[in-house]
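need a 3D model of the following:
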Amino acid sequence: MTDNDRLRVAVIIGSTRVGRFGPVPARWIAAHARGRGDLDVDMVDLADAGLPTVMGGDDESEPLPEPVAALGTRLAAADAFIVVTPVYNRGYPASLKNAVDWYFEEWSAKPVGFVSYGGAGGGLQAVEQLRNVFNEVHAHTVRSAVAFSDFPDRFDAQGRPTDAEGADAAAKELLDQLSWWALALKEARGRRPFTV
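Modelled structure (predicted):
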């Protein structure tokens, strides 16, 4: 495999809450992605991104705030995204919505996969809402997702899933779909730029 064949995946930790669990499943899925041999991983932690929560007006001549421009460069370089999200009050974190709303072209015509965690539902309520949100920025969400219900009991002290066999199979399915769509959409964007 040449470097040109490799795909760049941004793994996005969606929660910025103090004491959050998100880095644990994010590191786990990132390790799976790196282990495939066809994916390069950029770990994006929204807690470190410093995105403003107040957006500018419609004046496009105004420069973007530096944190917005910096993250935008990383998102634009990605061929695909894995969003790691908890479920908060039957929805997804405000920090994640803020990150989606600052950008448009950076998401467009690229696939998005999900790793979620929560109580009995494993965060899937957040994922289902995010599918609608990403549709509006012309991203393609892949069908398979990884969900960890009752998450504190699903990982050991080293950050490995206690059901390694089941979790690894779910990760493979997600990454197989994500890489297929990433390659297909990258080739399509190369032939004809995506326009709205």
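
hey, let's count contacts and neighbours off CA atoms from now on
OK.

name the element the residue most central in space within the chain belongs to?
Centre of the chain computed as the mean C-alpha position; nearest residue by CA atoms, centre = their mean is residue 83, 2.3 Å away. Here residue 83 is covered by strand 80-86, with elements defined by DSSP states H and E.

got it, and residue 10?
strand 7-13.

how near is residue 98 to residue 9?
To residue 9, residue 98 is 20 Å away according to CA to CA, to the nearest Å.

now show me the structure for the sequence below, then we'll compare the two:
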Amino acid sequence: MKIGIILGSVRDSRKGELVAEWVRSHAAQTGGADFEVLDLREFHLPLLTSATLPSMANRTYDSPEVTRWSAAVDACDGFVMITPEYNHGVPGALKNAVDSLGPEWTGKTIAFVSYGADGGVRAVEQWRQIVANFHMIDVRHQVALQLFTEFDQHGLQLQDRREGEIKALLDALVTLTNRLQAA
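Model prediction:
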């Protein structure tokens, strides 16, 4: 089983790299799956302008960048989405990346690790509505990191409870993904 850890910010001096490394280090201790970071910045995705809806494109896209993104997502059985919250919502680049594909997401599992002024919880609530459109199954566990108290010039300064939260999230995601694959 392969789980993609989607680093969903493409901004300069983004905090998501710290979060992705933290998630990856905990994922390495989680049995039952291989984990791979999918850094959205490395895919250079264009804005979705294709006349063909991604859900109807049969995994054949106009852009080589989208085709590469499609292959990376398609190779995964589930995902941990690392999402910042921008202006009380989802980040545009990550929304575009999700919208650029169709069947690659369908029926797969997803868990959310968010960060922002209020932990990124509003972005995750929007993501839960968005991924439902792809019939994705989201785990209820969530890690919501506080931008102003858990990040500083030295990196992450996480609350003690975060260790248990990330373990519970990863365990739930692996268990759910296994159950879906067995079915």
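
the residue nearest to the centre of structure 1 -> structure 2?
Structural alignment places residue 83 of structure 1 opposite residue 81 in structure 2 (criterion: TM-score structural alignment).

could you measure from that match over to residue 68 of structure 2?
For residue 81 of structure 2, the distance to residue 68 of structure 2 under the criterion CA to CA works out to 18 Å.

mean distance, the longest helix anywhere in structure 2 to its aligned residues in structure 1?
Across structure 2, the helix with the greatest residue count (assigned by DSSP state H) is helix 162-182. Between helix 162-182 of structure 2 and its aligned stretch in structure 1, the superposed structures give an average distance of 0.9 Å (mean CA distance after the TM-score superposition for structure 1).

if you count contacts, what does that helix end up packed against?
Here helix 162-182 of structure 2 is seen to pack against helix 16-27, strand 109-116, strand 137-146 when contacts are counted using 3 or more CA pairs under 8 Å, 6 or more residues apart in numbering; DSSP states H and E.

and the ones you listed, which is most packed in?
Comparing those on average neighbours per residue, with mean count of other CA atoms under 10 Å, the densest one is strand 109-116 at a mean of 26.

how much does that one stray from structure 1?
For strand 109-116 of structure 2, the mean distance from the matching residues in structure 1 following superposition reads 0.5 Å, by mean CA distance after the TM-score superposition for structure 1.

could you point out which element follows the strand holding residue 83 of structure 1?
If you walk from strand 80-86 of structure 1 toward the C-terminus, the next helix or strand you reach (DSSP H and E) is helix 94-101.

okay, that next one sits on what stretch of structure 2?
Alignment note (TM-score structural alignment): helix 94-101 of structure 1 is matched to residues 92-99 of structure 2.
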